[in-house]
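# got a predicted structure here, sequence first:
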Amino acid sequence: MKHILITGSTDGIGKLLALRLAKEGHFVAIHGRSETKLNTTLSQIRNESKNDNVIGFLADYSDLSDVKKMAAEVSEKMPNIDVLVNNAGIFNSKIDSTPSGIDIRLVVNYLAPYQFTNAILPLIKKAEAPRIVNLSSAAQSSVSFAALKGEASLGVNEAYAQSKLALTMWSFDLAAKESNILVVAVNPGSLLNTKMAHEAYGQHWSPAEKGVDILYDLSMTDLAKTGQYFDNDKGSYATAHPDAYNSEKIKELLKTTDQLI
């Protein structure tokens, strides 16, 4: 039995992955930002999987103080974490920036998982063969440090693409620094049949299961390779944006990130 935590798992591929792992008998922790939805999802997964080892954590990922609280709660309730899937993400939003003035996509898709993962790193290190699966995207674009500091605004697509590249750059850096933790970035597939794709584009190209399958394989099988980027549109490992291999840009990104957090 493994201890697995999946963020952003009250719907979409996160929820389907949680259900699949719970059915296999693992200890699964899910996360959501709506208490009602979190409780409904918990009951549903427990009932369908006949597994009582399913727990939930509540946090609004656009609020970093909430993320910090959740990390403390996770540290109390989980003995270790074998697999962390940083799946929580946002594209469309009613608000474009957080009170700090930073685009909500940069906060939810990058700053929050960065802060959360670093806060629970001691728990991850307790596992025998820990791994972190970070959800990137085919959309990747050079990070504007001014935007990351909340000093410039971005369009929705641009902010999303920058947040996903930032996450990928950090994944590669974390893999290099933490040799005992397998860290892999993945584009689970473009326009999967999920709420996010429908809200953003009103259509989908592939079933959600395509994304669930790759997340499962990277979380549970030896397909996962540390410090790599798996592009599920191609069905193979691929080269990420050039910035993800630029050590100076990565250094600047992490310095800016640490100042913000």
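Right, received. Where do you want to start? Numbering: from 1, shown residues only.

# when you work out contacts or count neighbours from here on, use the C-alpha atoms and nothing else.
Noted.

# contacts only, for the residue of the chain positioned farthest from its centre.
Using Cα atoms, centre = their mean, the residue of the chain lying farthest from its centre is residue 50. It sits 26.2 Å away. Going by Cα atoms under 8 Å, 6 or more residues apart in numbering, residue 50 touches residue 23.

# ok, it to residue 144 distance?
As judged by Cα to Cα, to the nearest Å, residue 50 and residue 144 stand 47 Å apart.

# ditto for residue 185
Counting by Cα to Cα, the gap from residue 185 to residue 144 is 21 Å.

# between the two, who's got more neighbours?
residue 185 (30 against 19; other Cα atoms under 10 Å).

# what helices and strands are in contact with the host helix or strand of the more buried one?
Using DSSP states H and E, residue 185 falls within strand 182-187. Counting by 3 or more Cα pairs under 8 Å, 6 or more residues apart in numbering; DSSP states H and E, the packing neighbours recorded for strand 182-187 are strand 131-135, helix 156-177, strand 228-231.

# among these, show me which one is buried the most.
Highest mean neighbour count among the helices and strands packed on strand 182-187 (mean count of other Cα atoms under 10 Å): strand 131-135, with a mean of 26.

# try this one next to it:
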Amino acid sequence: MSKTIIITGSTDGIGKLTALKLAKDGHTVYVHGRSEAKVAAVVTEIKEASNNQNIKGLVADFSDLNAVKKLAEIIKNEIPKIDILINNAGIFKSESTLTKDGLDFRMVVNYLAPYLLTNAILSNIENADSPRIINLSSAAQAPVSEAVLRGKEQVSENDSYAQSKLALTMWSFNLAKQEPKITVIALNPGSLLNTKMAKEAFGDYWSPAEKGVDILYDLALSESHNNDSGKYFDNDKGDPKGYFSQAHANAYDASKIKELVSLSATLV
């Protein structure tokens, strides 16, 4: 059965490859990116490669929370039922450490933007029969500092990235409890996959991008994961496929999660 799927950050990397794989199955796929020209080009490319005309574009710069709010309004009005949301957009390297609003760049793109977007369109997701949200975490997870989240303290790229990915994982577990009808899974798709982000950050890669694509596709569609909400899948744990594993200890700390979600609500 055809599903309606939104994949953020899908103009390159595993997001784009996953969009293509899902398009070939005949699903309606929304490709998202920050450049209107690039989104339009990728939509055309996927339509031609998949022979599927139900490929559409969404444009928003995830470092700008106002742009994310506008995108959420468009989605709420134009896509009444969302079967699957894949929060894939992420950044490691950035020209600036802070956004124009004075917040940590990686915290905003990797965590606050998906937090804001998802919460704004939850009712559309709940309209689906068996909805899913897949949040792309990472093996890199570090305790979240309130000062970093607020943009009051600047840390290294590695540290801010790892904090943003733990924040996303903690919120994923909270969302799974809040929304029992929605299957919410946090995923480390694999470290140093052959993607632009990994090559920009480290100049090398360990595994083909397809390793991440295959698990994203599986977690999004397979009925075997219907009861896996509130879990963390670590694709580094096995070859060719990982397994559900333990995230950072703070992802299971109810008081730390409550603090994070409360602060996040005030920031957005």
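Received it, and whenever you're ready, just let me know what you need. None of these values were measured; they are calculated from a predicted model.

# TM-score for this pair?
Put the two chains on top of each other and the TM-score (TM-score structural alignment, normalised by the length of structure 1) is 0.99; 261 aligned residues with a Cα RMSD of 0.7 Å.

# ok, now which ones touch the residue nearest to residue 54 of structure 2 when sequence neighbours are not counted?
Spatial nearest neighbour of residue 54 of structure 2, excluding adjacent residues (Cα to Cα, 6 or more residues apart in numbering): residue 28 at 4.9 Å. Applying Cα under 8 Å, 6+ apart to residue 28 of structure 2 gives the contacts 2, 3, 4, 5, 54, 55, 56.

# isn't there a helix covering the fourth one?
No. If the criterion is DSSP: H, G, I helix; E, B strand; the rest coil, then residue 5 of structure 2 is strand and not within a helix.

# what count of nearby residues applies to it?
There are 26 residues near residue 5 of structure 2, going by other Cα under 10 Å.

# residue 73 of structure 2 and residue 146 of structure 2, how far apart?
Counting by Cα to Cα, the gap from residue 73 of structure 2 to residue 146 of structure 2 is 28 Å.

# cool, and residue 154 of structure 2?
Separation of residue 154 of structure 2 from residue 146 of structure 2 (Cα to Cα): 11 Å.

# who's in contact with the nearest residue to residue 98 of structure 1 once chain neighbours are set aside?
Distance criterion Cα to Cα, 6+ apart; nearest residue to residue 98 of structure 1, sequence neighbours excluded, is residue 104 at 5.6 Å. For residue 104 of structure 1, the contacting residues are 62, 90, 93, 95, 96, 97, 98, by Cα under 8 Å, 6+ apart.

# map those onto structure 2 and name those still in contact.
Of these, the ones still in contact in structure 2 (both residues aligned by TM-score structural alignment, their matches' Cα atoms under 8 Å) are 62, 93, 95, 96, 97, 98.

# which one of those is nearest to residue 222 of structure 1?
residue 62 (33.1 Å; Cα to Cα).

# now do the strands in the stretch 51-200 of structure 1.
54-58, 83-86, 131-135, 182-187 (DSSP state E, counting those that start in this stretch).

# adding distance to residue 208 of structure 1, write those out as CSV.
Output for the strands of the stretch 51-200 of structure 1, formatted as CSV (distance: least, Cα to Cα, whole Å):
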stretch, distance to residue 208 of structure 1
strand 54-58, 22
strand 83-86, 16
strand 131-135, 14
strand 182-187, 13
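
# for the spatially most central residue of structure 2, which non-adjacent residue is spatially closest?
Centroid-nearest residue in structure 2, with Cα atoms, centre = their mean: residue 87, separated by 2.1 Å. Spatial nearest neighbour of residue 87 of structure 2, excluding adjacent residues (Cα to Cα, 6+ apart): residue 135 at 4.9 Å.

# quick one: contacts for that neighbour?
So residue 135 of structure 2 contacts 86, 87, 88, 168, 169, 172, 184, 185, 186, 187 (Cα under 8 Å, 6+ apart).

# repeat that for residue 90 of structure 2.
9, 106, 109, 110.

# from residue 98 of structure 2, how far out is residue 148 of structure 2?
10 Å.

# list residues touching both of the two?
What both residue 148 of structure 2 and residue 98 touch, as defined by Cα under 8 Å, 6+ apart, is the set residue 104.

# hmm, residue 135 of structure 1 is touching residue 86, no?
Yes. Contact status for residue 135 of structure 1 versus residue 86: in contact at 6.1 Å, counting by Cα atoms under 8 Å.

# shared neighbours of the two, anything?
Contacts common to residue 135 of structure 1 and residue 86, judged by Cα under 8 Å, 6+ apart, are absent.

# can you give me the neighbour number for the closest residue to residue 172 of structure 1 other than its chain neighbours?
Nearest in space to residue 172 of structure 1, with sequence neighbours left out and distances taken as Cα to Cα, 6+ apart, is residue 227 at 4.6 Å. Residue 227 of structure 1 has 20 neighbours, counted by other Cα under 10 Å.

# chain center to the helix or strand containing residue 48 of structure 2: distance?
Following DSSP H and E, one finds residue 48 of structure 2 within helix 36-50. Computed by Cα atoms, centre = their mean, to the nearest Å, the separation of helix 36-50 of structure 2 from the middle of its chain amounts to 20 Å.

# tell me the angle that helix makes with strand 55-59.
160 degrees (axes from the mean of the first three to the mean of the last three Cα atoms, to 10 degrees).

# helix 36-50 of structure 2 vs structure 1, average distance?
For helix 36-50 of structure 2, the mean deviation from structure 1 after alignment is 0.7 Å (mean Cα distance after the TM-score superposition for structure 1).

# point out the other helices and strands that that helix packs with.
Helix 36-50 of structure 2 packs on helix 13-24, strand 28-33, strand 55-59, going by 3+ Cα pairs under 8 Å, 6+ apart.
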